[in-house]
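[1] Got a predicted model here, sequence first, then my questions.
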Amino acid sequence: MHHFNKVLLVDDDDATNFLTELAFKNLAIANEIEMASDGLIAYEWIRQNNCPDIIFLDIRMPRMDGFDFLDNITKMNVCKQAKIVMLTSSTRAEDKAKAFTYKGVIDYLEKPLTEKTIQMIANTWFDK
C-alpha cells in the first residue's frame, strides 16, 4: 500500500479531523498529517509549505469553503500534483457534479473516512 509523505485535512469539524487522523495513524501510512479548520487556513498553509500528496476537503466551512479553496489554488497554479478527495456531509448532486469539474478531485466521499476507504484510495490512485 502507498505510504503518504504529507496529508492535509481541511474541515471545520474537529470530530471528523480526529477520526480521519486516527484512521491514518492506525494504518501507519502517513509521515505528516496537517489540519486546517477552513479553506483560508489551508490556502495560507499551502502558500508557505510544500504541497501534500493528498487533500481531504470539506465543502461547507466558514470564511473560505471548499470550492473557494479549489478556485484559489487553481488560480495560484499550485499543487497540481496533489490529489483531492472531497470529504463532506453534503449529499447534493450539484455539489458532487461541481467537485468533479476541478482537475485534482479524484473522489467524493461522505463523512466519516474509514481505514478501509483510505486503503481503497491508496490502492486505486497511488499504487500504479
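    Thanks, I have it. Numbering: from 1, shown residues only.
[2] going forward, measure contacts and count neighbours with C-alpha atoms only.
    OK.
[3] which residues in the protein form helices?
    Secondary structure of the chain (DSSP state H): helices at 14-27, 39-48, 66-76, 93-99, 115-121.
[4] can those helices go into a markdown table with extra columns for mean neighbour count and distance to residue 7?
    Output for those, formatted as a markdown table (neighbours: other CA atoms under 10 Å; distance: least, CA to CA, whole Å):
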| stretch | mean neighbour count | distance to residue 7 |
| --- | --- | --- |
| helix 14-27 | 16 | 9 |
| helix 39-48 | 17 | 12 |
| helix 66-76 | 17 | 16 |
| helix 93-99 | 13 | 19 |
| helix 115-121 | 15 | 11 |
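[5] Show me the one of those helices that comes nearest residue 57.
    helix 66-76 (6.2 Å; CA to CA).
[6] if we can go back for a sec, among the helices of the chain, which is nearest residue 54?
    Residue 54 sits nearest to helix 115-121 of all these, at 10.0 Å, using CA to CA.
[7] Report all helices and strands that the closest one contacts.
    Helices and strands touching helix 115-121, by 3 or more CA pairs under 8 Å, 6 or more residues apart in numbering; DSSP states H and E, are helix 14-27.
[8] Check it against this one:
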Amino acid sequence: MKKIDIACIVDDDPIFVYGAKRMMQLANFCNGFLIFNNGKEALRKLKSIIDSGEDLPDLILLDLNMPIMDGWQFLDNFTQIEVDKKIIIYIVSSSIDPVDIERSKKYGMVSNFVVKPISTDKVKEIMQEIAENNFL
C-alpha cells in the first residue's frame, strides 16, 4: 500500500493528537505530520503553504468541535480555496449525531466520517480506502 507523505491533524485535544500520531506511526501510514489546534490556524497555514508552493498534506483528519473555528467553518472556508492537489479529508469526531454524519456527506472533499477514538485498525482501514479509491 502506498504511504501518505504528509498527514494533517486539526484537533484541539492533545491526547487525541498524540494517540492519532502514534497509531499512524505504528501503521507506517505517513512520512510526516502537520498539527493544528483549530480550524482558523489550519486554514491560515494551509493558505500560506498554497501561496508559497510548498507540499500540501495528502490527508486531513478534521475534528468538528474546536474553539475559535470549528470543523464545519473550516470546511466552508477551505472548500472555497482553489487547490491543484486532491486532499483527502476524514472527519474524526466524538459526535455520533446522524445529522453531523449526513451533513459531512454534503462536502465533496470529505471522504468519510470516523467516530473517535481512532485505533490502529481504523488507520489501516483508512489506508485501505485510500488505496481502493485511488485517492493518491
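    Structure received. Predicted model, so just to flag it, every value in this text is computed and none were measured.
[9] returning to that earlier point: pipe the helices of structure 1 into JSON lines and attach distance to residue 83 of structure 1 per row.
    JSON lines is the format used below for the helices of structure 1 (distance: least, CA to CA, whole Å):
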{"stretch": "helix 14-27", "distance to residue 83 of structure 1": "16"}
{"stretch": "helix 39-48", "distance to residue 83 of structure 1": "14"}
{"stretch": "helix 66-76", "distance to residue 83 of structure 1": "12"}
{"stretch": "helix 93-99", "distance to residue 83 of structure 1": "13"}
{"stretch": "helix 115-121", "distance to residue 83 of structure 1": "10"}
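[10] check contacts around the most centrally placed residue in structure 1.
    Nearest residue to the geometric centre of structure 1 (CA atoms, centre = their mean): residue 56, 1.4 Å. Contact analysis of residue 56 of structure 1 by CA atoms under 8 Å, 6 or more residues apart in numbering lists 7-10, 84-87.
[11] That one -> structure 2?
    Structural alignment (TM-score structural alignment) places residue 56 of structure 1 against residue 61 in structure 2.
[12] List only those of the contacts of residue 56 of structure 1 flagged as buried.
    Using 16 or more other CA atoms under 10 Å as the burial test, the contacts of residue 56 of structure 1 include 7-10, 84-87 as buried.
[13] wait, doesn't residue 67 of structure 1 sit right on residue 59?
    Yes. Assessed by CA atoms under 8 Å, residue 67 of structure 1 is found in contact with residue 59 at 6.5 Å.
[14] just the contacts of residue 56 of structure 1 now: which is nearest residue 19 of structure 1?
    Nearest to residue 19 of structure 1 out of these is residue 9 (CA to CA; 10.9 Å).
[15] coming back round to it: how about the buried ones among the contacts of residue 56 of structure 1 in TSV, adding distance to residue 27 of structure 1?
    Listed next are those as TSV, based on distance: CA to CA, whole Å:
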residue	distance to residue 27 of structure 1
7	13
8	16
9	16
10	20
84	19
85	18
86	20
87	19
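[16] taking the residues you listed one by one, which sit in strands?
    Taking DSSP state E, the ones among those that sit in strands are 7-10, 84-87.
[17] Name the nearest residue to residue 94 of structure 2, sequence neighbours excluded.
    Distances taken as CA to CA, 6 or more residues apart in numbering place residue 116 nearest to residue 94 of structure 2, at 4.9 Å, with adjacent residues excluded.
[18] make that residue 40 of structure 1, sorry
    That would be residue 64: by CA to CA, 6+ apart, it lies 5.3 Å from residue 40 of structure 1.
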